[in-house]
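Q: please work out how this folds:
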Amino acid sequence: MVEGVNALVIFTDVRGFSRWSEANEVFVNLRGFVDGFMAILRSRFRAPAFEIRSRGDGALIYRRIGEDLSRAEVTRLLGRTLSAVRQVDADFARHCREFGRRVGHEAELHLGWGVVRGRVIAVDGDLAGHNVNKSARLCNEARPYGVIVDRDDFPDLPRDAGDFVEQERILRGMAPARVWVTGEIASQFIPRERLRETPEVHVAGTCLAEDGGRLKLLVARRSPGRRLFPGLLEGCGGQLRRSEAFADGVRRHFRSELGLDVDVLEDLHVLYTIREPGEPVIPGIRFLCRRAGTGEPVSANHSELRWVSTDEFMDIPDAEFVGDLKHEVIGLVRRYRAERR
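A: Model (predicted):
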């Protein structure tokens, strides 16, 4: 009988099993070790809610779930799953210690896990389909050990999830997968052919114009309702898009936010970092830009836009600027003037 069902799908696998099992003391006791491992899985993923299929030194675990779970229900489902995973990891560690003492051969083994949810095909008591394959692929990526969760299936982590990092993994024969990974996995070196990191990177620019041989700088005051840095002075910028060059990102932000075309002076730049309590660290690069054409800036996200002379700019108190922008721009203007001499 073939049936399409909505399911939570989990693959788990013993890391380092093949080489470890070659030892004579292990090989003759292998059935007992594997049976003990399966007993642990059954004790934490209990029937009839869960069904478990042995896969050599690993297992496929699944349960049927509702078709239309709310976002909160999906998060609770992940929370219960991760709790069971932690319990299995602890039980498995004890199982390995006891086995090692009994047979006289260390069992320094850990488990890798891959967790997804979605449509699968139930075929005569077994599972097939894309999500089954994806869970197996994620489990294989979970090295040296730990948990990988499909982030599209589980967009929110439960509060007690622990140490997870956002990544994008390139899976063999599949589209890149947005995932949550535990710290052990995130700390491993992975070549870019197999991993796409997804950090937030910012680009920014401060625009200058020349008026009768005198330089003017454009300053923009953030609206008081902004969550970060309300009412402070800035240039123009924001997130860099995927596959976008720094200068292209700066030009895009000036056009979309201020309606202004600029030439980005790519040799005149400085690195900066946004660090705010409770927020991720955001690296950025700030450029000095030159107004292109005669257009004047307009913005719905700023309470004030004005051109100021460099002397006026230097007289504005440091505390009115976002971060260390004032001194960064002063340094860039000095370099600009030095290069023009």
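Q: for the rest of this, base every contact and every neighbour count on C-alpha atoms.
A: OK.
Q: any idea which helix or strand carries the closest residue to Ile65 other than its chain neighbours?
A: Leaving aside its sequence neighbours, Ile65 sits nearest to Ala7 (C-alpha to C-alpha, 6 or more residues apart in numbering; 5.2 Å). In this assignment (DSSP states H and E), Ala7 forms part of strand 2-15.
Q: so for that strand, what gets flagged as buried?
A: Taking 16 or more other C-alpha atoms under 10 Å as the neighbour-count basis, strand 2-15 is seen to contain the buried residues Val5, Asn6, Ala7, Leu8, Val9, Ile10, Phe11, Thr12, Asp13, Val14, Arg15.
Q: try stretch 61-80
A: Along stretch 61-80, these residues count as buried under the neighbour rule (16+ other C-alpha under 10 Å): Ile61, Tyr62, Arg63, Arg64, Ile65, Val74, Thr75, Arg76, Leu77, Leu78, Gly79.
Q: mind checking how far the last one is from Ile274?
A: By that I understand Gly79. As judged by C-alpha to C-alpha, to the nearest Å, Gly79 and Ile274 stand 31 Å apart.
Q: what of the second one?
A: Computed as C-alpha to C-alpha, the Tyr62 to Ile274 distance reads 42 Å.
Q: one more to line up against the first:
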Amino acid sequence: MSEQGGRLPESGSALVIFTDVRGFSKWSEANEVFVNLRAFIDGFMAILRGRFKAPGYEILSRGDGALIYSPIDNDLTRIEVSRLLARTLTSIRQIEQDFQRHCGEFGRRVGHGADLKLGWGVVRGRVIYVGSDLAGHNVNKCARLCSEARPYGIVIDRDDFPDQPKAPAVVPQVRLVRSMGEVRVWVTQEIASQFVPRERLRETPEVHVAGTCFIEDSQGRIRLLVARRGMQRRLFPGLLEGCGGQLRRSETFADGIRRHFRQELGLDVQVLEDLHLFYAIREPGEPLIPGIRFLCKRVSNREPASANHSELRWISEEEFMDLSDDEFVGNLKTR
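A: Coordinates of the predicted model:
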């Protein structure tokens, strides 16, 4: 795979994996750790080489992480792609178990804890071989996906691996990746449960859509869904809202509302497009964001669930009116 006779680097298809150690920089500042870092890194690299040892795999050190790759056929069948991902994830699980043992043994030996985790990015596609190294769009994308794997866990390019793996458990997301735009991914639960603030997912220009969802109970009474934002949220912590967020480019208002309800609350809703009003988000130091709010009806019996809200409940119209205006985001109640 090296250059020969001045030719351009050879290109081909490859499985590309990036991994790095989460929490490494701060942890390595301790004196007893710093003087033993070489042994720690060498042990980590030995674990990677032990699990990715099949012919064709190359492992390149990247500081506290590594680039791992293996050439693959250009025209894999869908079944072969699924099997490739399954083998890769099995190796990753084994490495994570080995890595935890390595951290424990290192901590006991040097007298300083090593509570560290691994982040992973996985893609496949065309690359350029430069000696024993790689270059190209897919290499950059894999590094970006590894950076998205926070606090730790695995991010997999969903366009490269369209079939959902059976293990570990993953969920589909769309991440706005720096310099690459929207990327469809599979993410493991550690990442899926982490709230990604809209500041990291901002479209340009930014337009919001929101929905207020209702159901009819067994006695024909209307109940509205209110969601209390978690206290960790930078904007409007602890206040009540419906559901919504940014509208994607070329996405209709109704499609945006349905997407947010599915992704944020696990609900399928019917958007009553004739019932809408305009609003604006105004915050000091933030750009003014226009929005449209719609009335929505739940179309299944599924109950809402969210890791990013401290409270979700269906309330009557009377309960809704009794709540103070100050408990709501913006002018949600008064409008």
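Q: please state their TM-score.
A: Scored by TM-score structural alignment, normalised by the length of the second structure, the superposition of the two chains gives a TM-score of 0.62; 232 aligned residues with a C-alpha RMSD of 3.4 Å.
Q: just give me the longest helix of the second structure.
A: Taking DSSP state H as the criterion, the second structure has its longest helix at helix 78-110.
Q: distance between that one and the chain's centre?
A: Its chain's C-alpha centre lies 20 Å from the corresponding centre of helix 78-110 of the second structure when counted by C-alpha atoms, centre = their mean, to the nearest Å.
Q: any idea of the angle that helix forms with strand 11-22?
A: Between helix 78-110 of the second structure and strand 11-22, the angle comes out at 30 degrees (axes from the mean of the first three to the mean of the last three C-alpha atoms, to 10 degrees).
Q: so the residue nearest to the spatial centre of the first structure, which state does it fall into?
A: With distances taken as C-alpha atoms, centre = their mean, Glu166 lies nearest the centre of the first structure, 2.2 Å away. Each residue gets one of three states, and Glu166 of the first structure gets strand by DSSP: H, G, I helix; E, B strand; the rest coil.
Q: to which residue of the second structure is it aligned?
A: Residue-level alignment of Glu166 of the first structure against the second structure, with TM-score structural alignment as criterion, gives Pro172.
Q: now Glu51 of the first structure
A: In the second structure, the position corresponding to Glu51 of the first structure is occupied by Glu58, as judged by TM-score structural alignment.
Q: which ones are touching its match?
A: Applying C-alpha atoms under 8 Å, 6 or more residues apart in numbering, we find Glu58 of the second structure in contact with Ile68, Tyr69, Ser70, Ser132.
Q: tell me, how many residues neighbour Glu193 of the first structure?
A: Other residues lying near Glu193 of the first structure total 9 when counted by other C-alpha atoms under 10 Å.
Q: how close does the closest residue to it other than its chain neighbours sit to Met1 of the first structure?
A: The spatial neighbour of Glu193 of the first structure that comes closest, neighbours along the chain excluded (C-alpha to C-alpha, 6+ apart), is Ile170 at 7.3 Å. In this structure, Ile170 of the first structure and Met1 of the first structure are 34 Å apart, going by C-alpha to C-alpha.
Q: same check on Ser187 of the first structure?
A: With distances taken as C-alpha to C-alpha, Ser187 of the first structure is found 44 Å from Met1 of the first structure.
Q: so those two - more neighbours on which side?
A: The neighbour comparison of Ser187 of the first structure against Met1 (other C-alpha under 10 Å) goes to Ser187, with 12 against 6.
Q: per the alignment, that one corresponds to what in the second structure?
A: In the second structure, the residue paired with Ser187 of the first structure according to TM-score structural alignment is Ser193.
Q: same thing with Leu138 of the first structure?
A: So, by TM-score structural alignment, Leu138 of the first structure is matched to Leu145.
Q: which of the helices or strands spans His253 of the first structure?
A: His253 of the first structure is located in helix 246-253, with elements delineated by DSSP H and E.
Q: just checking, what packs against that helix?
A: With contacts taken as 3 or more C-alpha pairs under 8 Å, 6 or more residues apart in numbering; DSSP states H and E, helix 246-253 of the first structure sits against strand 202-211, strand 236-239, strand 262-274.
Q: buried residues of it, list them for me.
A: Phe246, Ala247, Gly249, Val250, Arg251, Arg252, His253.
Q: count of residues packed around the residue nearest to the first one when sequence neighbours are not counted?
A: Leaving aside its sequence neighbours, Phe246 of the first structure sits nearest to Val203 (C-alpha to C-alpha, 6+ apart; 6.5 Å). Neighbour count of Val203 of the first structure, defined by other C-alpha under 10 Å: 25.
Q: kindly report the same for Leu288 of the first structure.
A: Look at Leu288 of the first structure: counted by other C-alpha under 10 Å, it has 25 neighbours.
Q: burial of the closest residue to it other than its chain neighbours, as a residue count?
A: Computed as C-alpha to C-alpha, 6+ apart, the closest residue to Leu288 of the first structure that is not its neighbour in sequence is Thr206, at 5.2 Å. Thr206 of the first structure is flanked by 27 other residues according to other C-alpha under 10 Å.
Q: from what I can see, Pro304 of the second structure looks like it's in a strand, true?
A: No - in this structure, Pro304 of the second structure is coil, not part of a strand, as judged by three-state DSSP.
Q: with Leu312 of the second structure as the reference, measure out to it.
A: Counting by C-alpha to C-alpha, the gap from Pro304 of the second structure to Leu312 of the second structure is 7 Å.
Q: and Glu80 of the second structure, by the same measure?
A: Applying C-alpha to C-alpha, the value for Glu80 of the second structure to Leu312 of the second structure is 42 Å.
Q: and Arg151 of the first structure, what's its match in the second structure?
A: Residue pairing (TM-score structural alignment): Arg151 of the first structure is matched to Arg158 of the second structure.
Q: can you pull out the helices in the stretch 201-335 of the second structure?
A: With DSSP state H, counting those that start in this stretch applied, the stretch 201-335 of the second structure shows helices at 253-260, 317-322, listed in chain order.
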